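Asker: sequence? don't have it. structure:
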């Protein structure tokens, strides 16, 4: 800036020279010294780069851990001297060798989390120790695919972390599904749970998706803020995008585990021809019946329907179209829902049994079932001020409504989640002494108390489930019959009031409560469960139509009772 002498009009001239902060272009301005001028207030802030979308927008990480996606990459410069594009600049900032080191550090941290999960499952939940070996072997296969992807990405100079979420359609071609999972890098943290699930399936253990989901949500196994289990020396080698991938600051959503299991199963079968045994359906089905507090008759009914639709509970094949019900556990829970709708409809004008030998001679009172289920949930919540797994969902508004005990428990959770051991023990990088005096840290060894707490919690849950089941079984009503043990002539047969539900709006209060409980067992949304049930119902309709054509030509292969049970499944 320079000022000239006063002119004939009595005003001095001010000559301003500046450079554009975006283009570095030189700009000049000349104005009287007595005039006002607008001065821009420019603040500079740096964001870690996470991803670059196909349309050129940057995905940046803010200080609060959120993403900022409204900045677009500048167009390539028209200056012939500057031919370096944005991606070339990234490769200059992060050379290939540095990229390989960061990839290796991330995979080491991912592997450490996986090892800890498998060890917790084997030692804290009485699963066989062979589970750890099977998980290691599966990780070896997954690591081969990851290494191939790293080498392929480095050769192309385009290995960039993707934070975009993946979704799964109801019917999806195998080529699209395999292409999606082949290009997925780095492996998401939810894949650690998926590998543990596939390992349990290989060992024929009755471990459900819902159980693994609850273990992770309630911090019974390593998942929430898994980054805290990674040593600082290894953590310092990770770039921000990889740290975010290992730092789960939001709860695991429904369906995420199912999608990961389905994708990894297809991947292992397609690339390695892995022979995965069928699901341990008998034990798993019995566990479902027990968890939902249902009469044992639905177990036999669900099993008979599985024979009718020829369901073998084998893992999905990469050949053919992929359906939600193709995952064995989704097919099994769908069969149970269909059996419940056949035997114990949610409508008040339910069908009646035709004789004392009919399994539907017992009537399930859904109002009592709903009340007992709510009491069961309340009993589980009475043991702690903050329900297990809900601390990560607490917002600023809910904190202001806490009582003293809840606030203490929440602060203990925050200390466990966010304060490093090194900082709590006044080692290098320790917290300020003034802050420690105001908020002393009650750090203690939680290993023994944690093990005792898991055992006491499991026993409390089993006792609450027994009480709920006893209350519901005692409330079962027996239909009245005449002296010959037969029902009235106007009694409706099984399936006469069967109804198919296509969306949430079709569910009444009783049906919705049951479907929510069933969906919670497999850690999916109710909409996903409804879709899987509809797919199985279509198979029943196809069987019924083929059976009708066969009956016109030859006697039926199935008994009359089986045909009566499913006679009305295809009707509304």
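Answerer: Ah, there it is. None of these values were measured; they are calculated from a predicted model.
Asker: C-alpha from now on. contacts and neighbour counts both.
Answerer: Noted.
Asker: what's next to the helix or strand where residue 371 lies, contact-wise?
Answerer: Following DSSP states H and E, the helix or strand that holds residue 371 is helix 366-381. With contact meaning C-alpha atoms under 8 Å, 6 or more residues apart in numbering, helix 366-381 is reached by 346, 387, 460, 461, 464, 465, 468, 471, 472, 475, 510, 513.
Asker: please apply the same query to stretch 272-286.
Answerer: Taking C-alpha under 8 Å, 6+ apart as the rule, stretch 272-286 contacts 201-202, 204-208, 268-269, 299, 312-315, 328-329, 332-333, 336.
Asker: what is the burial count for the residue nearest to residue 343 when sequence neighbours are not counted?
Answerer: Nearest residue to residue 343, sequence neighbours excluded (C-alpha to C-alpha, 6 or more residues apart in numbering): residue 360, at 5.9 Å. When neighbours are defined as other C-alpha atoms under 10 Å, residue 360 has 22 of them.
Asker: same question, the one 4 residues further on
Answerer: As a burial measure, residue 364 scores 22 neighbours (other C-alpha under 10 Å).
Asker: and for residue 464?
Answerer: Neighbours around residue 464, by other C-alpha under 10 Å: 19.
Asker: host element of it?
Answerer: Using DSSP H and E, residue 464 falls in helix 447-474.
Asker: tell me which residues of that helix come out buried.
Answerer: Neighbour counts over helix 447-474 (16 or more other C-alpha atoms under 10 Å) mark 461, 464, 465, 466, 468, 469, 472, 473 as buried.
Asker: what packs against it?
Answerer: Counting contacts by 3 or more C-alpha pairs under 8 Å, 6 or more residues apart in numbering; DSSP states H and E, helix 447-474 is packed against helix 366-381.
Asker: tell me the helix or strand right after the helix it packs on.
Answerer: helix 396-400.
Asker: next SSE downstream of that following helix?
Answerer: Per DSSP H and E, the first helix or strand lying C-terminal to helix 396-400 is helix 404-418.
Asker: and that next one, how far out from the chain's middle?
Answerer: Remark: helix 404-418 is offset 25 Å from the chain centroid, using C-alpha atoms, centre = their mean, to the nearest Å.
Asker: can you tell me the closest non-neighbouring residue to residue 230?
Answerer: In space, residue 230 is closest to residue 109, 6.0 Å off (C-alpha to C-alpha, 6+ apart).
Asker: quick check: buried residues in whichever strand or helix holds the one you found?
Answerer: Residue 109 belongs to helix 96-124 when assigned by DSSP H and E. Neighbour-count burial for helix 96-124 flags 96, 99-100, 102-107, 109-111, 113-122, 124 (criterion: 16+ other C-alpha under 10 Å).
Asker: here comes the other one, which I'd like you to weigh against the first:
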């Protein structure tokens, strides 16, 4: 009888079904328990103490199938090219909106396309750019600029960008606000009177394609855009474009076109824009006349200063225009008193302007009313505030966050769980028609204008009182503004799309230049030169 082999212990949980023995031995390729009962289901190789020891036959493993999958999210040059295509699509939609909704000529699209071609002509150099620098190439514009940035934003010569293809990875990628800037410059080349404030309000209020730039893209383009550019295209949903940033973007484009191609843009349509501002602010025609005479006396032109080394706010043609309008209006219709504080501008028989009536009757223009920025409120929410939200607020919060979450890499199992429906875009703010603007201006002017004094009207005030009435008020900072001045400055800034502090600084710069000009004129008159 063949000698039994060495007994081995069965794995935990196994035993002989006949006798319950937990030990076994191997004989003739079969497994038996220690008492000789055959154990069924034996695998045809010996499992020893060490792994794979005593193997009785060759083991064949099936080769794992190699799945080839295309990477959906692009990177490097392909990702940047797709981002440029997305901006080009947005730019075309903006051009079509201006043509169909605002009645601009069809040649606007051609001019915008030519400007865009010049802007991205150096993008071919991106083929050699490293993917690691993708996020560094894109400047993320924030809606709330830093205080120091506000102070130095207008004295840059270094803002001029070189679009030379030889820059390779350093070639500056276009930004989202540049699309609006190109629309403005194309209108300027075609001599279409367009205010920067108009474009800004249309963008922030959802009229012109801008806020929903990412969601307006085809689904395939959304899925393949790099994350850095997705964030840039979604930024308008989270924060509004600020006027200071938009004005600076336009100035940067003008300087860059001049540096790279020697282009010089024409002057803005100052008279047409001046009339638009006067209507929106319900100002008398005397303000327009005085503004034109002041600009002629000071030798001011309304063209972009491309040859200056330090660019100040007042060097922007549209900011210069509104500062002259404010200055001329203050000269003709002082906030305190009723006599004009200027001579030589044909103001001998100016009507009186009741500023308090104007202040009370001026209804804020619908263009100045931006949509309630719920997105900004949600971004500033603290965890404690979220916890104390009611059901309706919580649903709105989750809907907002859902719109910002990237869904391209979703786990397939998530399809079995309900998701929040993204919040629908807010409807655009209705605009006031031109007839409504004219009617409002006529109504306010009829209430605020009174006949000039001195024409058969006996004044109760003596010469000493009159001398106090002709004092001109200058304000160096926002804190120095009187109530009427603050209302007037803010209304003008809202119409132009720039913040109050920038308006105050620009007007004060102009006032100081006028003081210097007056001193020079007096010196010339007295033979001091």
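Answerer: Looks like it came in fine. Computed from a predicted structure; not experimentally measured.
Asker: and the contacts of helix 366-381 of the first structure as JSON lines, adding distance to residue 225 of the first structure?
Answerer: Shown next, in JSON lines, are the contacts of helix 366-381 of the first structure (distance: C-alpha to C-alpha, whole Å):
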{"residue": "346", "distance to residue 225 of the first structure": "41"}
{"residue": "387", "distance to residue 225 of the first structure": "18"}
{"residue": "460", "distance to residue 225 of the first structure": "27"}
{"residue": "461", "distance to residue 225 of the first structure": "26"}
{"residue": "464", "distance to residue 225 of the first structure": "30"}
{"residue": "465", "distance to residue 225 of the first structure": "31"}
{"residue": "468", "distance to residue 225 of the first structure": "34"}
{"residue": "471", "distance to residue 225 of the first structure": "39"}
{"residue": "472", "distance to residue 225 of the first structure": "39"}
{"residue": "475", "distance to residue 225 of the first structure": "44"}
{"residue": "510", "distance to residue 225 of the first structure": "37"}
{"residue": "513", "distance to residue 225 of the first structure": "32"}
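Asker: closest one of the residues you listed to residue 321 of the first structure?
Answerer: Ranked by distance to residue 321 of the first structure (C-alpha to C-alpha), the contacts of helix 366-381 of the first structure are led by residue 513 at 31.3 Å.
Asker: would you agree residue 293 of the first structure is in contact with residue 469?
Answerer: Yes - at 4.8 Å, residue 293 of the first structure counts as touching residue 469 under the criterion of C-alpha atoms under 8 Å.
Asker: aligned to residue 80 of the second structure, what sits in the first structure?
Answerer: Per TM-score structural alignment, the equivalent position to residue 80 of the second structure in the first structure is residue 103.
Asker: now do the contacts for its match.
Answerer: residue 150.
Asker: repeat that for residue 355 of the first structure.
Answerer: Residue 355 of the first structure makes contact with 361, 481, 485, 486, 487, according to C-alpha under 8 Å, 6+ apart.
Asker: pick the one among those residues closest to residue 150 of the first structure.
Answerer: Residue 150 of the first structure lies nearest to residue 361 out of the contacts of residue 355 of the first structure, by C-alpha to C-alpha, at 62.1 Å.
Asker: just give me the match in the second structure for that closest one.
Answerer: By TM-score structural alignment, residue 361 of the first structure lines up with residue 350.
Asker: pretty sure that match contacts residue 452?
Answerer: Yes - counting by C-alpha under 8 Å, residue 350 of the second structure touches residue 452, with 5.7 Å between them.
Asker: now do stretch 418-433 of the second structure: everything it contacts.
Answerer: 205-207, 212, 365-367, 369-371, 395-396, 398-400, 402-403.
Asker: which of the residues you listed are buried?
Answerer: Among these, those classed as buried by neighbour count (16+ other C-alpha under 10 Å) are 205-207, 212, 365, 367, 370, 396, 398-400, 402-403.
Asker: between those, which sits nearest residue 387 of the second structure?
Answerer: residue 398 (12.4 Å).
Asker: wait, a helix at the closest one?
Answerer: Yes - using DSSP: H, G, I helix; E, B strand; the rest coil, the assignment for residue 398 of the second structure is a helix.
Asker: next up, the contacts around it.
Answerer: Residue 398 of the second structure neighbours (C-alpha under 8 Å, 6+ apart): residue 420.
Asker: residue 359 of the first structure: neighbour count?
Answerer: When neighbours are counted by other C-alpha under 10 Å, residue 359 of the first structure registers 16.
Asker: tally of neighbours for the closest residue to it other than its chain neighbours?
Answerer: Take residue 359 of the first structure and drop its neighbours on the chain: the residue closest to it by C-alpha to C-alpha, 6+ apart is residue 297, 6.7 Å away. A count of nearby residues for residue 297 of the first structure, using other C-alpha under 10 Å, gives 15.
Asker: alignment lookup: residue 297 of the first structure to the second structure.
Answerer: In the second structure, residue 297 of the first structure lands on residue 286 (TM-score structural alignment).
Asker: its match belongs to a strand?
Answerer: No - under three-state DSSP, residue 286 of the second structure sits outside any strand and is assigned helix.
Asker: and the strands in the stretch 101-250 of the first structure, which stretches?
Answerer: Per DSSP state E, counting those that start in this stretch, the stretch 101-250 of the first structure carries no strands over any range.
Asker: how near is residue 225 of the first structure to residue 247 of the first structure?
Answerer: Distance of residue 225 of the first structure to residue 247 of the first structure, given as C-alpha to C-alpha, to the nearest Å: 5 Å.
Asker: actually, residue 346 of the first structure.
Answerer: From residue 346 of the first structure to residue 247 of the first structure the distance is 43 Å (C-alpha to C-alpha).
Asker: give the residue from these two that has the larger number of neighbours.
Answerer: Taking other C-alpha under 10 Å, residue 346 of the first structure and residue 247 do not tie; residue 346 has more neighbours (24 against 17).
Asker: can you tell me the SS state at the more buried one?
Answerer: Residue 346 of the first structure - assigned by three-state DSSP - is coil.
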